[in-house]
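# Please work out how this folds:
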Amino acid sequence: MWQDLQINAPWGVSAYGAASVKAAPDLVRILLGVERIEPSPAAAFEAGQANVAGLRRVLRSHEIPDAAVSASRLRLTSAWEGYDANRKFLGYKCVASFTIETANLDGLQQLLIDVVGAGVNRVDEVDFDVRAKAELRAQARRAAVQAARAKAQLYAEAAGVQLGQIVHIQDVDPESLGNQRYRGHGSGGSSAAEDFAPGHVVVSAAVVLGFSLAS
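Coordinates of the predicted model:
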């Protein structure tokens, strides 16, 4: 079995490092929709347009600018209930979907209450985020590099050799299913129970560094 552990092309030390950065959210993104079923296409469009107009009035009352709202065009489909011989025609369904962004996290609860009151009957997702995600990702990547370097140094010292220059840098998606073999092998900054602390957005990064061995 030891033959399976041989290194075919020995060249140095490879180490994986991961890190996460937490930040309080300063943005919330809401995905919602309006669906109305009426006997005729004209009635369905009219009902949908009325609900969309009511929704826009609510958003303006919450001082959410039009630029923070992404809306789909009204779509019309036939609505059915049941399957095969038992299928029953219900009418025509008018659907409109919206994505809303707001920095007013304190007013989120009232906003959701008001949009439902305006006719929204589908709240698909409420996602908290941070505006400075690029900066946080860069911070996590720097910490991941430090973690990988510290691990490689530890291995080199334990093996009685000197760590050389970096000869390989590989970015790793810490959430990728293909990299499950790396999970749990990062530094203290890698995924841990604190990553799931409520009220925080966690931005993660991971890297594999390859080092030569100094002669």
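# all contacts plus neighbour counts: C-alpha atoms, from now on.
Fine.
# Okay, strands next: where are they in the chain?
Secondary structure of the chain (DSSP state E): strands at 13-23, 27-38, 69-71, 75-81, 88-102, 122-129, 162-172, 201-214.
# Buried residues, the third one. List them.
Along strand 69-71, these residues count as buried under the neighbour rule (16 or more other Cα atoms under 10 Å): 69, 71.
# Could you check how far it is from the centre of its chain?
Remark: strand 69-71 is offset 19 Å from the chain centroid, using Cα atoms, centre = their mean, to the nearest Å.
# Show me what it is packed up against.
The contact analysis (3 or more Cα pairs under 8 Å, 6 or more residues apart in numbering; DSSP states H and E) places strand 69-71 against strand 88-102.
# now the strand it packs on, how far from the chain's geometric center?
On Cα atoms, centre = their mean, the centre of strand 88-102 falls 24 Å from that of its chain.
# and this one, so I can compare the two:
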Amino acid sequence: MTSGPGQRPGEGVVATVSGSAYAEAMPDRARLHLRVRAAESSAKAAADAFAQALAGARGLLDELGCTYQVGSVASWDGGRQEDRRSRHQVTGQITVTVTDLSLLAGLVERVLEAERLGLEHLQWEVANLRELRRQARVKAIAEAREAAEDYAAALGLRLGPVLSVNDPETGCARPMFAMAAGFGRAHRESAADRPEIDLSNTEPVRVEGAVTVAFLLQDVG
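Below you'll find the predicted structure:
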């Protein structure tokens, strides 16, 4: 704490305090990151197989009414060291947003059953992230104010006006991921080969907030 700018000694001091808090909410939507992969003996065969797999994936997502975005597509030639049957590979990413969680289990099941389509990971989210940020910031300011009030009481002063507020923009969300071994595999030969995915084991999405506030502490009189 320091004397306030332009103030006489004893007239008031500045208390600069920090507060941090978090807000949580259960997820109300999910984001799936899918991978489409085709591997064939020639570049043309791989490209054709990939196009067919991508069309099938889009048809599945359209059928279920999902919102999705197709990402970048990459091709790879394994060279002479690669198995001739899968020397040429083409992969692509699809990001799917599921706002009706009642459709999630069925979608994941269909994805895991599809040939050349795999689930990289699943991310739980909340739609109203702005409200979580607001709650975290309000709690952080309340914590900072409480600390300033404690200093004021200990010094026999009263809490005065706010001189400055610094927000380091920590109101960021910590997305929760559901992962399973073998998510990236594009094709499964049997149901026993599929990973176990517990979609009911969700955790709250947490948003953290922090703030630094400068209060003027004034004489009680």
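# closest one to residue 147 of structure 1 among the strands of structure 1?
Residue 147 of structure 1 lies closest, by Cα to Cα, to one member of these: strand 13-23, at 4.9 Å.
# equivalent range in structure 2 for the closest one?
Mapped onto structure 2 using TM-score structural alignment, strand 13-23 of structure 1 spans residues 15-25.
# same check, this time on stretch 145-161 of structure 1
Under TM-score structural alignment, the counterpart of stretch 145-161 of structure 1 in structure 2 spans residues 141-157.
# Just say which of the strands of structure 1 is most tucked in.
Of all the strands of structure 1, strand 13-23 has the most neighbours on average by mean count of other Cα atoms under 10 Å, namely a mean of 23.
# how far apart are it and its match in structure 2?
Once fitted to structure 2, strand 13-23 of structure 1 is off its aligned match by 1.5 Å on average (mean Cα distance after the TM-score superposition for structure 1).
# between that strand and strand 122-129, how big is the angle?
Orientation check (axes from the mean of the first three to the mean of the last three Cα atoms, to 10 degrees): strand 13-23 of structure 1 against strand 122-129 gives 110 degrees.
# Can you list the helices and strands that strand 13-23 of structure 1 packs against?
Using 3+ Cα pairs under 8 Å, 6+ apart: strand 13-23 of structure 1 touches helix 133-159, strand 201-214.
# who's in contact with the closest residue to residue 122 of structure 1 other than its chain neighbours?
Nearest non-adjacent residue to residue 122 of structure 1, counting by Cα to Cα, 6 or more residues apart in numbering: residue 33, 4.9 Å away. Residues in contact with residue 33 of structure 1 (Cα atoms under 8 Å, 6 or more residues apart in numbering) are 95, 96, 97, 98, 120, 121, 122, 123, 124.
# Residue 207 of structure 2 too?
22, 23, 24, 132, 133, 136, 171, 172, 173, 174.
# hang on, residue 115 of structure 1 packs against residue 55?
Yes - using Cα atoms under 8 Å, residue 115 of structure 1 is in contact with residue 55, at 5.9 Å.
# Tell me how far residue 93 of structure 1 lies from residue 40 of structure 1.
As judged by Cα to Cα, to the nearest Å, residue 93 of structure 1 and residue 40 of structure 1 stand 9 Å apart.
# One more: residue 88 of structure 1?
Distance of residue 88 of structure 1 to residue 40 of structure 1, computed by Cα to Cα: 15 Å.
# now residue 10 of structure 1
Relative to residue 40 of structure 1, residue 10 of structure 1 is positioned 73 Å away (criterion: Cα to Cα).
# quick one: which of these two has more around it?
With neighbours defined as other Cα atoms under 10 Å, residue 10 of structure 1 and residue 40 compare such that residue 40 has more, 13 against 8.
# these two touch, right, residue 139 of structure 1 and residue 21?
Yes - counting by Cα under 8 Å, residue 21 is a contact partner of residue 139 of structure 1 at 7.3 Å.
# circling back: quick one, which of the strands of structure 1 gets closest to residue 45 of structure 1.
Smallest distance to residue 45 of structure 1 across these (Cα to Cα): 6.0 Å, for strand 88-102.
# coming back round to it: dump the helices and strands packed on strand 13-23 of structure 1 into TSV; add distance to residue 167 of structure 1 as well.
What follows is those, written out as TSV (distance: least, Cα to Cα, whole Å):
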stretch	distance to residue 167 of structure 1
helix 133-159	12
strand 201-214	6
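# wait, which of the ones you listed is closest to residue 171 of structure 1?
Closest approach to residue 171 of structure 1 among these (Cα to Cα): strand 201-214, 4.7 Å.
# Which residue in structure 1 aligns with residue 82 of structure 2?
When structure 1 is aligned by TM-score structural alignment, residue 82 of structure 2 is paired with residue 89.
# wait, that match sits on residue 79?
Yes - the pair residue 89 of structure 1 / residue 79 is scored as a contact, 6.3 Å apart, by Cα under 8 Å.
# can you pull the contacts of the residue nearest to residue 76 of structure 1 when sequence neighbours are not counted?
The shortest distance from residue 76 of structure 1 to any non-neighbouring residue, by Cα to Cα, 6+ apart, is to residue 94 (4.6 Å). Residue 94 of structure 1 makes contact with 34, 35, 36, 37, 44, 45, 48, 74, 75, 76, 77 under the criterion Cα under 8 Å, 6+ apart.
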